[in-house]
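**Q** Provided below for reference: sequence and predicted model.
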Amino acid sequence: MTPNLVYIVLVGVLFAAGVVLLLERSLTRILIGVILLGHGANVLILGGGRAGGTPIVGTVPTEDMSDPLPQAMILTAIVITLAVTAFLLALAYRSRDISGHDEVQDDVEDRRIVVLAERDAMPLTDDQDQDAA
């Protein structure tokens, strides 16, 4: 069985858009990115299933039944995505309630590490080399 080209393009677009939105600083955009990634995973799993009859014993021959595992995995992925979406929505609401916006701020420790890394990367002048010796 070969996958449909529309499924492949749709999965690629959903994953690409989800990753781009996850890299943003706004929690609402991160939320939309997680939702798109969840939908991309569902479509990816959906494209992997074999077409066939209803997987109920006695309705169709066993070799003609479709595999119910992809459907169960998609249902599980939907529940997990819903839980993560609810958590991120509560986080964005609380962040907006406290600070007035939902932007993720830089951590003070991260800024300090960047300053130290920039200082260590700067070449020493002749005066500093003599002082160090």
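**A** Sure, I can see it.
**Q** going forward, measure contacts between C-alpha atoms and count neighbours the same way
**A** Fine.
**Q** where does the closest residue to residue 38 other than its chain neighbours land in three-state SS?
**A** On the basis of C-alpha to C-alpha, 6 or more residues apart in numbering, the spatially nearest residue to residue 38 that is not a chain neighbour turns out to be residue 81, at 5.9 Å. For residue 81, the reduced secondary structure class is helix; criterion used: DSSP: H, G, I helix; E, B strand; the rest coil.
**Q** any idea how far residue 81 is from residue 13?
**A** Separation of residue 81 from residue 13 (C-alpha to C-alpha, to the nearest Å): 18 Å.
**Q** hold the first one in mind and look at this next one:
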Amino acid sequence: MDKLFVNYFETAAIILFGVGFVTLLLHNNLIKKIIGMNIMDTAIFLFFISKGFIFGKEAPIVSDVHKGTYGYVNPVPTALMLTGIVVAVSITAFALALTVKLHEEYGTIELDEIMKIRRE
């Protein structure tokens, strides 16, 4: 139980992922599903960035004095998450564009209504 309160970034990331996952599973509205997917993406970004950060170390920007390789935080997780954010924004834009096209075609963005129309 002590580790739960020490690792509060990881705990928050797991809770956020759960909220996004439940939103993705339980709602039929496509916009709500996209929001749930974005919450899950944000949780993953928070988790990886919190794992890549080490208290007491600095960003890897050498200004006056070089502190050696152990004086800086590893920049790779942050760079990967920046790439992930760009991909997540692109996927969100694509999903919203598909939602607009589905609304134009079927007149609704509720998945159960779209499936009902498709069966008829």
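**A** Structure received. It should be emphasised that the depicted structure is a prediction, and the values quoted were computed from it without experimental measurement.
**Q** circling back to that earlier point, map the residue nearest to residue 38 of the first structure across to the second structure for me.
**A** In the second structure, the residue paired with residue 81 of the first structure according to TM-score structural alignment is residue 88.
**Q** ditto for residue 94 of the first structure
**A** For residue 94 of the first structure, the aligned position in the second structure is occupied by residue 101, per TM-score structural alignment.
**Q** For my notes, confirm that match occurs in a strand.
**A** No. Under three-state DSSP, residue 101 of the second structure sits outside any strand and is assigned helix.
**Q** which stretches of the first structure form helices?
**A** Taking DSSP state H as the test, the helices found in the first structure are 5-22, 27-47, 69-99, 108-121, 126-132.
**Q** JSON lines for those, including mean neighbour count?
**A** Output for the helices of the first structure, formatted as JSON lines (neighbours: other C-alpha atoms under 10 Å):
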{"stretch": "helix 5-22", "mean neighbour count": "16"}
{"stretch": "helix 27-47", "mean neighbour count": "20"}
{"stretch": "helix 69-99", "mean neighbour count": "15"}
{"stretch": "helix 108-121", "mean neighbour count": "10"}
{"stretch": "helix 126-132", "mean neighbour count": "9"}
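**Q** Residue 55 of the first structure: which of these is closest?
**A** Of all the helices of the first structure, it is helix 69-99 that lies closest to residue 55 of the first structure, at 10.2 Å by C-alpha to C-alpha.
**Q** Which secondary structure elements does that closest one sit against?
**A** Using 3 or more C-alpha pairs under 8 Å, 6 or more residues apart in numbering; DSSP states H and E as the contact test, the elements touching helix 69-99 of the first structure are helix 27-47.
**Q** Fine by me, we can end here.
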